[in-house]
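In: Here is the input, now give the coordinates:
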Amino acid sequence: MPTVLRIGAFRFYFYSHEPNEPPHVHIDRGEATIKVWLEPVGVAKSRGFRAHEINEMLAMVEANHALLLEAWHEYFG
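Out: Just a heads-up that it's a prediction; the model follows:
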């Protein structure tokens, strides 16, 4: 479960057993979690985050899109 990025209390990471899915990132803060597709950026599923927090995380993904997508391709090939 490689961590790719940390922003404040948010941890951005991949699960190593998901190479056959489209590029995405998981983001956790405490017990809350969200899975975000990278192409195009959008919510796959979310648990525990409020709507304004989800919008904030989508903006963080957009701002770091190149880094996250590059990390995905480096990790999964």
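In: all contacts plus neighbour counts: C-alpha atoms, from now on.
Out: OK.
In: Mind giving me the packing neighbours of the helix or strand that contains Met60?
Out: Assigned by DSSP states H and E, Met60 belongs to helix 51-63. Here helix 51-63 touches strand 41-47, going by 3 or more Cα pairs under 8 Å, 6 or more residues apart in numbering; DSSP states H and E.
In: for comparison, sequence B:
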Amino acid sequence: MSSLLRWRGYRFFFYSADGWEPPHIHVVKDGKEAKIWLNDLNLAVNLGYSAKELNEIIRKTREERGIFLEAWHDYFAN
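Out: You can find the predicted model right below:
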């Protein structure tokens, strides 16, 4: 899947094979990656981000959550 959002160097996206899992978003920057569940905004995976970076990522995910969920459901509808 192409990027849903690029913000401050972060790329927000999901993989095309992710449809079997609950809705979530992957966030990458500078070789680091996080995975955030969209239903409750809990962190599923953190590979290298600091607490400060994660707070920033989760805050932005909360702001864009509706758009991310809409894209998820549109993509995985079939």
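In: Work out the TM-score between the chains.
Out: Between these two chains, after superposing, the TM-score reads 0.95 (TM-score structural alignment, normalised by the length of the first structure); 77 aligned residues with a Cα RMSD of 0.7 Å.
In: circling back to that earlier point, mind reading off the mean deviation between the helix holding Met60 of the first structure and the second structure?
Out: Taken over the aligned residues, the distance from helix 51-63 of the first structure to the second structure averages 0.5 Å (mean Cα distance after the TM-score superposition for the first structure).
In: Tell me the first helix or strand C-terminal of that helix.
Out: Per DSSP H and E, the helix or strand that comes after helix 51-63 of the first structure is helix 65-76.
In: Burial check on Leu67 of the first structure, number of neighbours?
Out: Residues lying near Leu67 of the first structure (other Cα atoms under 10 Å) number 13.
In: quick check: stretch 4-13 of the first structure aligns to which part of the second structure?
Out: Here stretch 4-13 of the first structure aligns to the second structure at residues 4-13, judged by TM-score structural alignment.
In: what's the span of the matching stretch from first residue to last?
Out: Using Cα to Cα, to the nearest Å, the end-to-end distance of stretch 4-13 of the second structure comes out at 5 Å.
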